[in-house]
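# Have a look at this prediction, sequence included:
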Amino acid sequence: MQKTLIILGVLLVIIGLGWPWLSKIPLGRLPGDIIIDKPGMKVYFPITTMIIVSLVLSLIIRFFHK
């Protein structure tokens, strides 16, 4: 448990330091992300973004698990 918390803490620090560059990545605005924008209502379904994030996380976990 301690090792997991330390790794998560280091990852959060790295993400925090890299945020100016990470915010320029167009995740959330990819083709396939559904945005319904009507007066008084905005619905957002980031389908493509969720698939890409899931694939990247799966590859990272598989790489570190073996």
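Thanks, I have the structure now. For clarity, every value in this text was computed on a predicted model and none was experimentally measured. Numbers count the residues shown, from 1 in each chain.
# Please count neighbours and contacts with C-alpha atoms only from this point.
OK.
# Quick check: which element contains the closest residue in space to residue 22 that isn't next to it in sequence?
The spatially closest residue to residue 22, leaving aside those adjacent along the chain, is residue 15, at 7.9 Å (Cα to Cα, 6 or more residues apart in numbering). Secondary structure assignment for residue 15, by DSSP states H and E: helix 2-17.
# who's in contact with that helix?
Contact with helix 2-17 is made by residue 22, as judged by Cα atoms under 8 Å, 6 or more residues apart in numbering.
# Residue 60 - how many residues pack around it?
If you count neighbours by other Cα atoms under 10 Å, residue 60 ends up with 11.
# next one: the one 3 residues further on
Neighbouring residues of residue 63 were enumerated by other Cα under 10 Å; the total is 9.
# Below is an additional structure, to be compared with the one above:
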Amino acid sequence: MEHLGKTLVGAGLVLVLAGGILWALRDVKGLPLGRLPGDFSVEREGFSFHAPIATMLLISVALTLVLNLASRFFR
């Protein structure tokens, strides 16, 4: 059970770090996260829907690469 707790804390720290990096880079010109082709946005009167599918895929690939490199480094 102790191992599960450490894993959850580690995963939480990784998510906080990734969120902080994305928050810090939100105003960087040339980094169109949320505005990529494949990010869908629908706005109607009294309704708005935003599905950043391409951005989610890009972040997923980047995090997969980083975590795989980190796991190989710590073995």
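Structure received. Remember, it's a predicted structure, so these values are computed and weren't measured experimentally.
# Check the secondary structure at residue 7 of structure 2 for me.
When classified by DSSP: H, G, I helix; E, B strand; the rest coil, residue 7 of structure 2 comes out as helix.
# How about residue 36 of structure 1?
Following three-state DSSP, the label given to residue 36 of structure 1 is strand.
# Please list all residues in contact with it.
42, 43, 44.
# any idea which of those residues has the most stuff around it?
residue 44 leads these on contacts (other Cα under 10 Å) with 11 neighbours.
# Report the secondary structure state of residue 43 of structure 1.
Quick answer, by three-state DSSP: residue 43 of structure 1 is strand.
# now swap in residue 25 of structure 1 and tell me
coil.
# what's around it, how many residues?
Residue 25 of structure 1: 9 neighbours (other Cα under 10 Å).
# Now for it: which residues touch it?
Residue 25 of structure 1 neighbours (Cα under 8 Å, 6+ apart): none.
# ok, back up a step: what lines up with the residue nearest to residue 22 of structure 1 in structure 2?
The equivalent of residue 15 of structure 1 in structure 2 is residue 21 (alignment by TM-score structural alignment).
# Would you mind measuring from its match to residue 11 of structure 2?
Look at residue 21 of structure 2 and residue 11 of structure 2: by Cα to Cα, to the nearest Å, they are 15 Å apart.
# One more: residue 66 of structure 2?
13 Å.
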